[in-house]
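Peer 1: generate coordinates for the sequence data below:
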Amino acid sequence: MSQLAEVLSAQKSLEESFMKKMSALEAQIQTAGPAKDTVAKVAEEFRAFRELVISMLGLLRRQIGECSRQLDNIETRSRRKALIFQGIAETAGEDCTNVTLGVINNKLGLNFTKASIKVCHRLGQANSTHHRPILVRFASMDARMSVWRAKTGLRGSKVSVREFLTKLRQSVFGTARQHFGMRSCWTQEGAIFIKAPDGSRHKVTSLDELNPLLSKYPKAQGSSVGKRSPESTGEGLKVARK
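Peer 2: You can find the predicted model right below:
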């Protein structure tokens, strides 16, 4: 049975127990005897009712968390063929596909054609103060991985390539980098990898998985978070193959 199925089964059981207790409490109030007896019984039933509500709220949190994780996994799979290019100069009336192909072929040494790219467009509203990133969805995983492996060819330039993470995983990645430093965090196929101060390596995809690491490895005072991450230097790919 899946985790979600287990949660739904437990929820149904709690709902039945809740309705049974409420019916019993209503019957006791209607047939109550002396006032002192009634107060004692109501107090006892209230304690049981409170525990039941707390259990149901906890179950609801688990259910929401599980649904959120499953939706995030589905969205991550839908982004597997996509990458984001940052730092490419933006010009009026540009053809994003041709601009991106120029970077891929000239800077990364690949030989892509327009058929290699399924979708290519700028993200966000046009802004005169900065160049918007370009979202590229490749026609195949092979094409995407070829670019990802060759991204070290962008070293020393203003252009960089990163994965198209979901909002949830981007938040986890940002929190991890702030805590462990950019050089110790990278992504690979939608997962976040962390190199802890003791040299151990960890893979996380959610805050629930990251929080224990934040507690286990307190942030060192004066630690630097401005260094380049393995994601941009290519170290993440080497680690993922181990």
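Peer 1: from here on, contacts and neighbour counts on C-alpha atoms
Peer 2: Noted.
Peer 1: please, where are all the strands along the chain?
Peer 2: Using DSSP state E, the strands of the chain run over 82-86, 117-122, 134-138, 160-163, 185-188, 191-195, 201-204.
Peer 1: wait, C67 touches L4, no?
Peer 2: Yes. C67 lies in contact with L4 (C-alpha atoms under 8 Å); the separation is 7.5 Å.
Peer 1: want to put them side by side, so please do this one too:
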Amino acid sequence: MANYTDILETQHALEATVLDKISRFEAQLKAEVPQTSNSMTKLDEEFQEFKSHVHSVLGLLQQQIAAVAGVLDNIEMRHRRKYLLFNGIPEDINPTLEDFIVQILRDRFEFKELSKKMIAVCHRLGKPVEGKCRPVLLRFTEPTLKSDVWRKKTALKGTSYSMAEFLTRHRQSLFMLARKRLGTRRCWTTDGNVIVKLSDGTIQRVFTNKDLDHFVPGNAETPAIVSQASPTSGTSEARTKSKRSGRTKK
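Peer 2: Model prediction:
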């Protein structure tokens, strides 16, 4: 089944086709029928009314798709919050992957009591690519352990390893766009939420590219990302400083 991004792209293509045909028909109609004709005047009025109706329907369809996309993204992210991604783990390690991860968490994160029994999922994502290390998807048996590990992610500083949350495609795109505009030190994620620190020091949570545009305007060359409905009643919630986010450290 196609995901919501594919559906949105299909809708955009359909919209472009419909609007292009309307424009072509309008130009042809004006070229072939005398402008002074009474019938042309009436026909033009009816056509403009039809054109306005089509725009309204397409706009409504966009809103509905965005709303559905937002709901689906929230559902998917709720599941992904249980996971972490480890990057930079060599493909040709001698011990098992689980043993290697456990050793890192014991040595760097100081979780001395950690064992393989506390890991529910540990495997690489994607197909092998020569010269690249595939990310490792990790899920612990206890959600609290995942939170403890994520809070101490700076323990990997100075190593070739890094850690990231398992974001959805939309949130990953939003996160990368935020980092492009604000820099890596002023953008981070917490529980799947994209957090930004503005120039005045305030911390905000953003859900869509429209939210990001409100806080940090981009330019015409900035690549667009999938526009979705915020998981709240509107963007006003996204523009309100989150106390929880304010307590989050980069």
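Peer 1: TM-score for this pair?
Peer 2: The TM-score (TM-score structural alignment, normalised by the length of the first structure) is 0.70; 189 aligned residues with a C-alpha RMSD of 2.5 Å.
Peer 1: related to what we said a few turns ago, closest one to F173 of the first structure among the strands of the first structure?
Peer 2: Of all those, it is strand 191-195 that lies closest to F173 of the first structure, at 6.3 Å by C-alpha to C-alpha.
Peer 1: quick check: the closest one aligns to which part of the second structure?
Peer 2: On the basis of TM-score structural alignment, strand 191-195 of the first structure is assigned to residues 193-197 in the second structure.
Peer 1: so how much does the matching stretch differ from the first structure once superposed?
Peer 2: Using mean C-alpha distance after the TM-score superposition for the first structure, stretch 193-197 of the second structure ends up 0.8 Å from its aligned counterpart in the first structure, as a mean over the superposed pairs.
Peer 1: contacts for that stretch next, please.
Peer 2: 171, 174-175, 178, 182, 186-189, 203-207, 245 (C-alpha atoms under 8 Å, 6 or more residues apart in numbering).
Peer 1: any idea how far the aligned residue in the first structure for L177 of the second structure lies from N98 of the first structure?
Peer 2: Using TM-score structural alignment, the equivalent of L177 of the second structure in the first structure is T175. Between T175 of the first structure and N98 of the first structure the distance is 35 Å, computed by C-alpha to C-alpha, to the nearest Å.
Peer 1: which one's more surrounded, those two?
Peer 2: The neighbour count for T175 of the first structure versus N98, taken as other C-alpha atoms under 10 Å, is higher for T175 (16 against 13).
Peer 1: distance of the spatially most central residue of the first structure from F180 of the first structure?
Peer 2: When C-alpha atoms, centre = their mean is applied to the first structure, the residue found nearest the centroid is R169 (2.1 Å). R169 of the first structure is 16 Å from F180 of the first structure, where distance means C-alpha to C-alpha.
Peer 1: and for L57 of the first structure?
Peer 2: Computed as C-alpha to C-alpha, the L57 of the first structure to F180 of the first structure distance reads 33 Å.
Peer 1: so between these two, which is more surrounded?
Peer 2: Just comparing L57 of the first structure and F180: by other C-alpha under 10 Å the higher neighbour count belongs to F180, 23 against 13.
Peer 1: thought that one was touching A196?
Peer 2: Yes. Taking C-alpha under 8 Å as the definition, F180 of the first structure is a contact partner of A196 at 7.1 Å.
Peer 1: what's near enough to touch the equivalent of V136 of the first structure over in the second structure?
Peer 2: Under the alignment (TM-score structural alignment), V136 of the first structure maps onto L138 of the second structure. Applying C-alpha under 8 Å, 6+ apart to L138 of the second structure gives the contacts Y83, L84, L85, F86, I119, A120, V121, C122, H123.
Peer 1: so how many other residues sit close to the second one?
Peer 2: Translated: L84 of the second structure. Neighbour count for L84 of the second structure, taken as other C-alpha under 10 Å: 23.
Peer 1: can you check the fourth one too?
Peer 2: Counted with other C-alpha under 10 Å, the burial measure for F86 of the second structure works out to 20 neighbours.
Peer 1: from T190 of the second structure, how far off is it?
Peer 2: Taking C-alpha to C-alpha as the measure, F86 of the second structure and T190 of the second structure are separated by 16 Å.
Peer 1: spell out the residue ranges of the helices in the first structure.
Peer 2: Under the criterion DSSP state H, helices of the first structure are mapped to 3-30, 35-78, 96-107, 141-150, 167-180, 207-216, 230-233, 235-240.
Peer 1: give the buried residues for the first one.
Peer 2: The one in question is helix 3-30 of the first structure. When burial is assessed from 16 or more other C-alpha atoms under 10 Å, helix 3-30 of the first structure yields the following buried residues: L4, V7, Q11, L14, F18, K21, L25.
Peer 1: list the contacts of the first one.
Peer 2: Applying C-alpha under 8 Å, 6+ apart, one finds that L4 of the first structure lies in contact with Q63, E66, C67.
Peer 1: likewise for the last one?
Peer 2: Contact analysis of L25 of the first structure by C-alpha under 8 Å, 6+ apart lists V42, E45.
Peer 1: which of the contacts of L138 of the second structure has the most neighbours?
Peer 2: Using other C-alpha under 10 Å as the contact criterion, the top neighbour count among those goes to L84, which has 23 neighbours.
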